[in-house]
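A.B. asks: Starting from these lines, generate the structure:
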Amino acid sequence: MSTSTPAPPRHPALTRRLSTAAFVSFFAIAVIEFAVPFVAVATLGANAMVVAVLGVCRFAPQVLFARAATVAVNRYDQRTVMLASEWLRVLAFALSAVALFASPIVGFAVFALANLSLGLGSILTAVAVQVLVPLAFEDAELPRVYSRLGMAESLADGGGPFFAGIALAMFDVSGTFVVAAVLAAGACLLLGGMPRTRVAEPVEPGRTGDRSSLRHGIRVNFGTQALGLLTGWALAYNLGQCVIEAMLLIAILDRTSIGAASYGVIKTCAVLCAALGAYLATRLPGKLTGGWGISLFGFGAIGSYLLLGIGLYAPGAAGVAFIVAGFALDELCSGVVLVLISTFRARAISNQDRAAATAGYRAMNLTAVPVGFLLGGVLGLVLSPSVTIVAVGAAMLLFGLVIWKPQVRSVATA
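C.D. replies: Now for the predicted structure:
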């Protein structure tokens, strides 16, 4: 495949419109993801179980409605699907703005519905975008488009919580949710100018009914050795990350001099490293734009968690340095490798299978999230958090070796 001057996209303004809409939408989501649990605890007096239920409402729809999202994306055009998803968010945020005028029970119920809307919208948008990009852009443009989308998501994830804290102080709770609703409505206006891109009908009539099933989508993710290895890497990364996240803050506050303010600054800077990684993904040397880049940066991302464990045992400033390096390396490498993997998957999976494959991929990885948190919570009670983090980090590093296999190193994404 030629790597000369990239061909222009079929829709010249679509990259800018899509990435801007993604940033606005992700920013609104980041504001709500921070505000809902904060308000639930600080204003409504929620206990740990209520917070856990809100978390389940946020992620469960992305697994439970994966098949429905596949059917919708295959049946309707992508602009309609994404607009419907965004309007669901507008409605949820607007309802949340008035929830606190009723009783706390009503407030919790509305917040749960808002999180359900976020979850349903997330799976619809994620599947639609992954189907839209390869259909609307020339092949050579794919890395740049995924880079812009990765930067938009990372910057929104970093700025959303910061803005939410300021908004809660300036506009109170209802005003913050109104701002989020306005942002989501703004994303709707941007998405309204997108083309009505549709998936072509499958050419194999015998497989039409099978293409929307979650089982088929999962099977596609293991259809080749390279896809299977990368899917396994993603599952191991998400599972290990969540096991460690369940007890990381406890261990850091217990064993280092890092306080709440310092930890917030470190996490914010780490998210900016993710945006930098997405930016650099299209500016790598030629050899690193393919399988070698996936192997190198994928191994760096999954192996970075061992640095966090080392930082818990290293003395003084050295320990802090290891922890900062671990966070930065994880986000930087993740920003790069996600662009490279998205580009490879766009080229390796057919248009007819892409919706089911994306839904299956997200369903598997999002199932690993609560499993990881629960496993981390149990291990944190049985073992000390710091010992568990080191052990899990070492296990992730060992499993990360699979991404160096020739089947991955030989794939082309440039």
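A.B. asks: Please make it C-alpha for all contacts and neighbour counts, starting now.
C.D. replies: Noted.
A.B. asks: what ranges do the helices span in the stretch 251-400 of the chain?
C.D. replies: Ranges of helices within the stretch 251-400 of the chain are 260-280, 291-313, 316-348, 351-382, 385-399, based on DSSP state H, counting those that start in this stretch.
A.B. asks: Switch these over to JSON lines; also include distance to C242 and mean neighbour count.
C.D. replies: Shown next, in JSON lines, are the helices of the stretch 251-400 of the chain (distance: least, CA to CA, whole Å; neighbours: other CA atoms under 10 Å):
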{"stretch": "helix 260-280", "distance to C242": "15", "mean neighbour count": "19"}
{"stretch": "helix 291-313", "distance to C242": "11", "mean neighbour count": "25"}
{"stretch": "helix 316-348", "distance to C242": "13", "mean neighbour count": "22"}
{"stretch": "helix 351-382", "distance to C242": "5", "mean neighbour count": "21"}
{"stretch": "helix 385-399", "distance to C242": "10", "mean neighbour count": "21"}
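A.B. asks: okay if I get those as CSV plus distance to A184?
C.D. replies: Formatted as CSV, the helices of the stretch 251-400 of the chain follow (distance: least, CA to CA, whole Å):
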stretch, distance to A184
helix 260-280, 22
helix 291-313, 31
helix 316-348, 24
helix 351-382, 23
helix 385-399, 37
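A.B. asks: Any idea which of those gets closest to V127?
C.D. replies: With CA to CA, the closest approach to V127 among those belongs to helix 351-382: 5.6 Å.
A.B. asks: which helices and strands sit right next to that closest one?
C.D. replies: Secondary-structure packing of helix 351-382 (3 or more CA pairs under 8 Å, 6 or more residues apart in numbering; DSSP states H and E): helix 48-64, helix 66-75, helix 104-136, helix 214-220, helix 225-255, helix 385-399.
A.B. asks: re the thing from before, what's the closest of the helices of the stretch 251-400 of the chain to A69?
C.D. replies: Comparing the helices of the stretch 251-400 of the chain by CA to CA, helix 351-382 comes nearest, at 7.2 Å.
A.B. asks: One more, so I can put them side by side:
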Amino acid sequence: MTQRTKMEKVPEIGIQDDPSLLKQPKAVWAVFFAGIIAFMGLGLVDPILPAIANQLNATQSEVSLLFTSYNAVMALAMLVTGIITSRIGIKRTLLAGTVIIAVFSALGGASSGVWEIIGMRGGWGLGNALFVATALTAIVTLSKSGNGKAVILYEAAVGLGISVGPLLGGWLGAMSWRGPFFGVAVLMVIAFIFLFTVMPKTAGQSANASKKTSLADPFRALKHRSLLVFGMSAALYNFGFFTLLAYAPFVLGLDEHGLGFVFLGWGILLAFTSVFMAPKLEQRVGTVKSMCWMLVLFGVLLAIMGIFTSTQWLLIACVIVAGALLGNNNTLITTAVMNATDVERSTASAAYSFLRFIGGAIAPFLAGKLAEIFNPHVPFIVGAVFVFLAASVIVWNKRHIRHVDIAERAA
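C.D. replies: Predicted coordinates for the structure are as follows:
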């Protein structure tokens, strides 16, 4: 009788604890739509990289420092996002991030030299760190549909922002390379107003909100082998990701409009797969195994781009197809990190993001230098090697992360 009663109650529990992805509190949607605007900033600048190099007499490696300074500051700032959030709250941290992004993107647009822009991008990275780390924590904490669906919602915001950004950046960049910088500033003002008016002051606060985190907490979190494995893999994977994002525009041979449309296609596939395909892979194949396959396929794609760098149509096709692989992998690895340990989500996110963006800081400058020293093929080949190493880290440490699939099935 007891067994029958338990069996009858299972469906009811599932319905209550696993609502639709679209049934979210108003605060979640506030962060979601602000996130779309925030992530437009990454793709908005991409189509104008060659224009900045030409008009400011800068080399490819110098222009690539726009990504390096951005990601380096972001990586370091991730270590203090938890400290700031635990003291001023989620809403104020998000608002502070939007203000900093708006100010430094506007200053970047007003700059007169490439090194000034590089410095302003560093400030932009600080704002983005506050926003990105806190947005993920806010959505996961506030969502009523579990970690998996909350991560999908977050990655949807990332994908939509990244996909629309290049098209808008190409349009504004065709007028002036300064246009996208000022465009980001205006968009972040809109995001600020939206968050300020819609998101409740106490949104995301919990019973543990009074607990203050310290600078040492993210480093303590990395003592968890599973979190360290995913962080190291993400750092290596980001070498390939930012080689594609920061270096490909220089070899595609397209103007601002052309680059905008190519990366629009890339972003659409990234958004679509992160929301619709990645969850199916998690269910049918498993998070860890799917992640390995996506990394291997992305490595192969970069190798093809390295071999056929002078074949424009193939390069364009590879960039667009890469969006599908990156969308899947971003959702898979973010979901895995959220289920990797029992460490507080904001601390786990800070620790993982610190390692992740270190790879993103080194890769753009390295790609530009390799192209200058050797030839245009080498950056893609080196990026492929790093992505294969990312897959190897997952495989070699599989026994330390297999619990992620069990946690995901139980969620």
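A.B. asks: hmm, back to that, would JSON lines of the helices and strands packed on helix 351-382 of the first structure with distance to S2 of the first structure be doable?
C.D. replies: Listed next are these as JSON lines, based on distance: least, CA to CA, whole Å:
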{"stretch": "helix 48-64", "distance to S2 of the first structure": "37"}
{"stretch": "helix 66-75", "distance to S2 of the first structure": "30"}
{"stretch": "helix 104-136", "distance to S2 of the first structure": "17"}
{"stretch": "helix 214-220", "distance to S2 of the first structure": "26"}
{"stretch": "helix 225-255", "distance to S2 of the first structure": "21"}
{"stretch": "helix 385-399", "distance to S2 of the first structure": "33"}
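A.B. asks: rewinding a little: looking at the helices of the stretch 251-400 of the first structure, which is nearest to T3 of the first structure?
C.D. replies: So among the helices of the stretch 251-400 of the first structure, helix 316-348 is nearest, using CA to CA, at 13.8 Å.
A.B. asks: So which other helices or strands are in contact with that closest one?
C.D. replies: Helices and strands in packing contact with helix 316-348 of the first structure are listed as helix 104-136, helix 142-191, helix 260-280, helix 291-313; criterion 3+ CA pairs under 8 Å, 6+ apart.
A.B. asks: Export those helices as JSON lines, with columns for distance to D254 of the first structure.
C.D. replies: What follows is those, written out as JSON lines (distance: least, CA to CA, whole Å):
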{"stretch": "helix 104-136", "distance to D254 of the first structure": "32"}
{"stretch": "helix 142-191", "distance to D254 of the first structure": "25"}
{"stretch": "helix 260-280", "distance to D254 of the first structure": "12"}
{"stretch": "helix 291-313", "distance to D254 of the first structure": "9"}
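A.B. asks: Please identify which of these is closest to R75 of the first structure.
C.D. replies: Closest of those to R75 of the first structure is helix 104-136, at 11.1 Å (criterion: CA to CA).
A.B. asks: Helix 48-64 and that closest one, what's the angle between them?
C.D. replies: Per axes from the mean of the first three to the mean of the last three CA atoms, to 10 degrees, the angle that helix 104-136 of the first structure makes with helix 48-64 is 30 degrees.
A.B. asks: What helices and strands are in contact with helix 104-136 of the first structure?
C.D. replies: helix 14-42, helix 48-64, helix 66-75, helix 78-99, helix 142-191, helix 316-348, helix 351-382.
A.B. asks: want to try a markdown table for these, with distance to I302 of the first structure as columns?
C.D. replies: What follows is those, written out as a markdown table (distance: least, CA to CA, whole Å):
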| stretch | distance to I302 of the first structure |
| --- | --- |
| helix 14-42 | 24 |
| helix 48-64 | 22 |
| helix 66-75 | 26 |
| helix 78-99 | 31 |
| helix 142-191 | 18 |
| helix 316-348 | 7 |
| helix 351-382 | 15 |
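A.B. asks: Quick check: which of those is nearest to L227 of the first structure?
C.D. replies: helix 316-348 (7.6 Å).
A.B. asks: thinking again about what came up before, compare the helices and strands packed on helix 104-136 of the first structure and give me the one nearest A236 of the first structure.
C.D. replies: Among these, the nearest to A236 of the first structure by CA to CA is helix 351-382 (8.4 Å).
A.B. asks: before we move on, back to that, point out the one among the helices and strands packed on helix 104-136 of the first structure that comes closest to Y237 of the first structure.
C.D. replies: Distance to Y237 of the first structure, taken as CA to CA, is lowest for helix 351-382 among those, at 9.1 Å.
A.B. asks: Can you give the distance of the closest one from its chain's centre?
C.D. replies: The chain centroid and the centroid of helix 351-382 of the first structure are separated by 11 Å, computed with CA atoms, centre = their mean, to the nearest Å.
A.B. asks: and that helix with helix 48-64, angle?
C.D. replies: Using the same axes, to 10 degrees: helix 351-382 of the first structure against helix 48-64 is 150 degrees.
A.B. asks: Contacts for stretch 149-160 of the second structure next, please.
C.D. replies: Here stretch 149-160 of the second structure makes contact (CA atoms under 8 Å, 6 or more residues apart in numbering) with 21, 32-33, 35-36, 39-40, 135-136, 139-140, 143, 267-268, 270-272, 274-275, 279, 327, 330-331, 334-335.
A.B. asks: mean deviation (superposed) between it and the first structure, please.
C.D. replies: For stretch 149-160 of the second structure, the mean deviation from the first structure after alignment is 2.3 Å (mean CA distance after the TM-score superposition for the first structure).
A.B. asks: Next, work out how far apart E331 of the first structure and I403 of the first structure are.
C.D. replies: Computed as CA to CA, to the nearest Å, the E331 of the first structure to I403 of the first structure distance reads 18 Å.
A.B. asks: counterpart of A75 of the second structure in the first structure?
C.D. replies: Counting by TM-score structural alignment, A75 of the second structure corresponds to V63 in the first structure.
A.B. asks: And for F239 of the second structure?
C.D. replies: By TM-score structural alignment, F239 of the second structure lines up with L239.
A.B. asks: can I assume that match is in contact with V371?
C.D. replies: Yes - using CA atoms under 8 Å, L239 of the first structure is in contact with V371, at 7.2 Å.
A.B. asks: ok, the residue lying closest to L66 of the second structure once chain neighbours are set aside - contacts?
C.D. replies: Of all residues not flanking L66 of the second structure in the chain, I118 sits nearest, at 4.9 Å (CA to CA, 6 or more residues apart in numbering). I118 of the second structure makes contact with 63, 65-66, 69-70 under the criterion CA under 8 Å, 6+ apart.
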